[in-house]
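*Asks:* sequence plus the predicted model coming up.
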Amino acid sequence: MADPFPSPYLHRPAALADAPAVHALVAACERELLGRAETELDRIAADLALPGVDPALDTLLVHDTAGRLAGRAWVHGGRRSAVDVHPGHRGRGLGAALLDWAEARARRAGGERLSQTVPDGDRAAVELLRSRGYEPFVAQWLLEIAMPAEPVVPGPPPPGVTLRSFRPGDERAAYELTEDAFDEWQARRKSYEEWARLSVGLDSFAPSLSPVAFADGQMVGAVLSLDAPDAREGYVERVAVRRDHRGRGLARLLLREAFRANYLRGHRSCTLWTHSEAGALPLYQRLGMTVRRGCAVYGKALGPG
């Protein structure tokens, strides 16, 4: 079979040791498109080490003849994928070849539908995906709030509820709480190992910036925050309130606590992602958050390859 990648590019699977190089590639793509790098190194490393990801089978790196990383593809569980091509190597067919590889890998893994998240401003990627039969099915928004002064935390907690910062030993309770809440819209419940790898197991997880709420000895609300060493702003990774405690202002209270903790850490803005399936955009907007940018999740049913 002919090599699908144009000459003189070389390709091989990734290894965990390649995380810094992949991070540099992703950062270059983000600077070109967004004017700043947003993805942290620990997130790239976590993706390579996720349960269900075999780097030897589920990743591909493309290098030029000088050994510089020109592109990469990543597939998880035959369902999700990511493809990036360095700005200096675009227009040479690498994106199409990596997308073909990702679809073939997803089919071999038993996937029936493959998805990929693309920023709204990446017109070339959107056109490529649409030309291959992908359609958007979920909208996502990066929200931000400016904090020129210390945020005001509204009133005391609801009766019977206490607040404190996240502590060691809270991990399992936070997992159950957030996955129970996300079960209302997510297609698949994560295992604890996968969930932890993407949240409390990250090097950037910040317990002191992550307020949690308890009632009758059980966790009923949580805001989990990240704080990378070189971060210029705060970032909220997850927000969840148990169903029987909603409508009491608990999410608003926890978010304000998280914003205030980030302000006291030195951050003058805070961000979080939400999407159309969660239905939480109005809540965040009432808190004063605005949309910085959007992206969409594109999906395609995989027929026989």
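*Replies:* Noted; the coordinates are in hand.

*Asks:* going by C-alpha atoms from here, please, whenever you check contacts or count neighbours.
*Replies:* Will do.

*Asks:* tell me where this structure has strands.
*Replies:* Along the chain, counting by DSSP state E, strands occupy 10-12, 59-63, 69-76, 80-85, 113-119, 135-146, 161-165, 211-215, 218-226, 234-241, 269-275, 290-301.

*Asks:* which residues touch the nearest residue to Leu16 once chain neighbours are set aside?
*Replies:* If the residues on either side of it in the chain are set aside, Leu16 comes closest to Leu48, at 6.3 Å by C-alpha to C-alpha, 6 or more residues apart in numbering. Neighbour list for Leu48: 15-16, 19, 54-55 [criterion: C-alpha atoms under 8 Å, 6 or more residues apart in numbering].

*Asks:* over to His86?
*Replies:* His86 neighbours (C-alpha under 8 Å, 6+ apart): 25-26, 28-29, 69-71.

*Asks:* and those residues as TSV, adding neighbour count and distance to Leu255?
*Replies:* Shown next, in TSV, are the contacts of His86 (neighbours: other C-alpha atoms under 10 Å; distance: C-alpha to C-alpha, whole Å):
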residue	neighbour count	distance to Leu255
Leu25	20	33
Val26	24	29
Ala28	20	31
Cys29	19	31
Leu69	22	39
Ala70	22	40
Gly71	25	37
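
*Asks:* which of the contacts of Leu48 are buried, as a PyMOL select command?
*Replies:* Selection of the buried residues among those in PyMOL, burial being defined by 16 or more other C-alpha atoms under 10 Å:
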select buried, resi 15+19+54+55
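
*Asks:* ok, so of the contacts of Leu48, who is nearest Ser191?
*Replies:* Nearest to Ser191 among the contacts of Leu48: Asp54, at 16.5 Å, using C-alpha to C-alpha.

*Asks:* now that closest one: closest residue in space, sequence neighbours ignored.
*Replies:* Nearest non-adjacent residue to Asp54, counting by C-alpha to C-alpha, 6+ apart: Leu48, 7.9 Å away.

*Asks:* A further structure is provided below for comparison with the first:
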Amino acid sequence: MPRAYVPLPARRPYACRVHQLSPIADRAAAPATLPQITAGDLAWRPATLDDVPRVTALNNTIAEADGAPYRETEDETREELGAAWRDLEHDSLLGFDADGDLRVTAFVAWFPGDTTTVRTFAFGGVHPERRGEGIGREVLAWQLARARQILAASGKQLPARIGTYAEDDDPASKHRLYLHAGLEPRRYFSDLKRPLTGDAPAIPQVELTGSLRLVPFSPELDDAIRLAHNDAFRDHWGSQPQTMEQWTNGRSEFAPEWSYAVVDDAPDVAALLADEATDASTRAALDAGAPLVVAYALNSRFEADFAVRGYTFGYTGILGTRRAYRGRKAALAALAASMRAFADAGMEAAVLDVDTENPSGAHGLYASLGYTKEHGSTMYSIEL
């Protein structure tokens, strides 16, 4: 699946209105039964982990046909489909033709850590040779119906979202399909590239002040980085807290040797505990004397994408700064160290994705560092 399917940054637009919401079961309006898919005369069944090779192959066939800037590995697919909270029996469908070849995938994902907005996401696709038969329309109807069932069953009296993504270069028919189904363009993302070779600008040297210290990623800091991430993205639209199970899922391409954190060796614990904006999990960590990570850059090496893009690169998947530490260049220090690690490993570029309406002004920061847009994508959603 495109990496854009990983849900990205978010504000808390509805927190003050939760008490005004009708019950989630009413808003979701879940059907008692799911619609049948009759178009294309295909045989349907749920996916299993044994289907990982064929799902990966179909995803890559679709990506190649649509000119997508990525390819998928079987390890990535296995992590996505094998997450502990996934229910493939009820949340997936595979469509096979008369010869037994996979021609369609349909998945609906949800996330256990959601606390301010309960979310579902639809993803999948139709083989390019089977487009134009009405299959995609019926598959999307099934996905939306299943998403409504999941939301209703969650019992969470929160704002709710059914979302999906489309690359800007995807066929116009895909965008029209989403619009026709009632999904609205809600958020726009830019895929940015920053050259590291030739006449590329020098990677900035960032001096940290006070008791802030840049350190390489280590497993011992992993949970502290997760807590920093949950704090950093509390005011970003679409973001929800991640459990440790979610946080560590999907790391087949993770490059710990390219990843960094900034820790505060002498945090003002009293001030942080007195600040009502400090979340409960961070309070617990401070009380326990755990390391306080204040910024981080976690990076990956997507080798399957190198030939597609035409250059080698390091990918910054997650970058952030605790809200209390913004303005101290901590994330910039982690990003600069990441770029230097990419360059030292012989990578030709640094790549990342950003929400174009990111409230921390990240888009401007990346532009100042030499990042420019290469691709884009749109998140479509139904807000309930």
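*Replies:* Perfect, thanks for sending it. All of these numbers come straight from a predicted model, not from anything done at the bench.

*Asks:* would you list the contacts of His86 of structure 1 in JSON lines and tack on distance to Arg108 of structure 1?
*Replies:* Output for the contacts of His86 of structure 1, formatted as JSON lines (distance: C-alpha to C-alpha, whole Å):
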{"residue": "Leu25", "distance to Arg108 of structure 1": "27"}
{"residue": "Val26", "distance to Arg108 of structure 1": "26"}
{"residue": "Ala28", "distance to Arg108 of structure 1": "31"}
{"residue": "Cys29", "distance to Arg108 of structure 1": "28"}
{"residue": "Leu69", "distance to Arg108 of structure 1": "25"}
{"residue": "Ala70", "distance to Arg108 of structure 1": "25"}
{"residue": "Gly71", "distance to Arg108 of structure 1": "22"}
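
*Asks:* quick one: residues contacting the aligned partner of Leu88 of structure 2 in structure 1.
*Replies:* Under the alignment (TM-score structural alignment), Leu88 of structure 2 pairs with Pro55 of structure 1. Counting by C-alpha under 8 Å, 6+ apart, Pro55 of structure 1 makes contact with 13-16, 48-49.

*Asks:* shared with structure 2, which of the residues you listed?
*Replies:* Contacts conserved in structure 2 for these, using both residues aligned by TM-score structural alignment, their matches' C-alpha atoms under 8 Å: 13-15, 48.

*Asks:* among those, which pair sits farthest apart?
*Replies:* Pro13 and Leu48 (11.0 Å).

*Asks:* so Leu227 of structure 2 touches Ala284, yeah?
*Replies:* No: between Leu227 of structure 2 and Ala284 no contact is recorded; they are 10.5 Å apart, counting by C-alpha atoms under 8 Å.

*Asks:* looking at those two, which is more packed in?
*Replies:* Leu227 (23 against 12; other C-alpha atoms under 10 Å).

*Asks:* coming back round to it: a markdown table for the strands of structure 1, including distance to Gly91 of structure 1?
*Replies:* Output for the strands of structure 1, formatted as a markdown table (distance: least, C-alpha to C-alpha, whole Å):
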| stretch | distance to Gly91 of structure 1 |
| --- | --- |
| strand 10-12 | 17 |
| strand 59-63 | 15 |
| strand 69-76 | 12 |
| strand 80-85 | 10 |
| strand 113-119 | 18 |
| strand 135-146 | 22 |
| strand 161-165 | 49 |
| strand 211-215 | 46 |
| strand 218-226 | 36 |
| strand 234-241 | 34 |
| strand 269-275 | 30 |
| strand 290-301 | 21 |
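
*Asks:* tell me which of these lies nearest to Glu184 of structure 1.
*Replies:* If we rank the strands of structure 1 by C-alpha to C-alpha, the stretch that ends up nearest is strand 234-241, at 11.5 Å.

*Asks:* if I look at the residue nearest to Asp54 of structure 1, how far off is Arg107 of structure 1?
*Replies:* Using C-alpha to C-alpha, to the nearest Å, one obtains 20 Å as the distance from Leu48 of structure 1 to Arg107 of structure 1.

*Asks:* one more: Gln116 of structure 1?
*Replies:* Counting by C-alpha to C-alpha - Gln116 of structure 1 and Arg107 of structure 1 are separated by 15 Å.

*Asks:* Gly77 of structure 1 too?
*Replies:* Counting by C-alpha to C-alpha - Gly77 of structure 1 and Arg107 of structure 1 are separated by 10 Å.

*Asks:* could you do Pro51 of structure 1 as well?
*Replies:* 19 Å.

*Asks:* can you check Arg92 of structure 1 too?
*Replies:* Arg92 of structure 1 is 25 Å from Arg107 of structure 1, by C-alpha to C-alpha.
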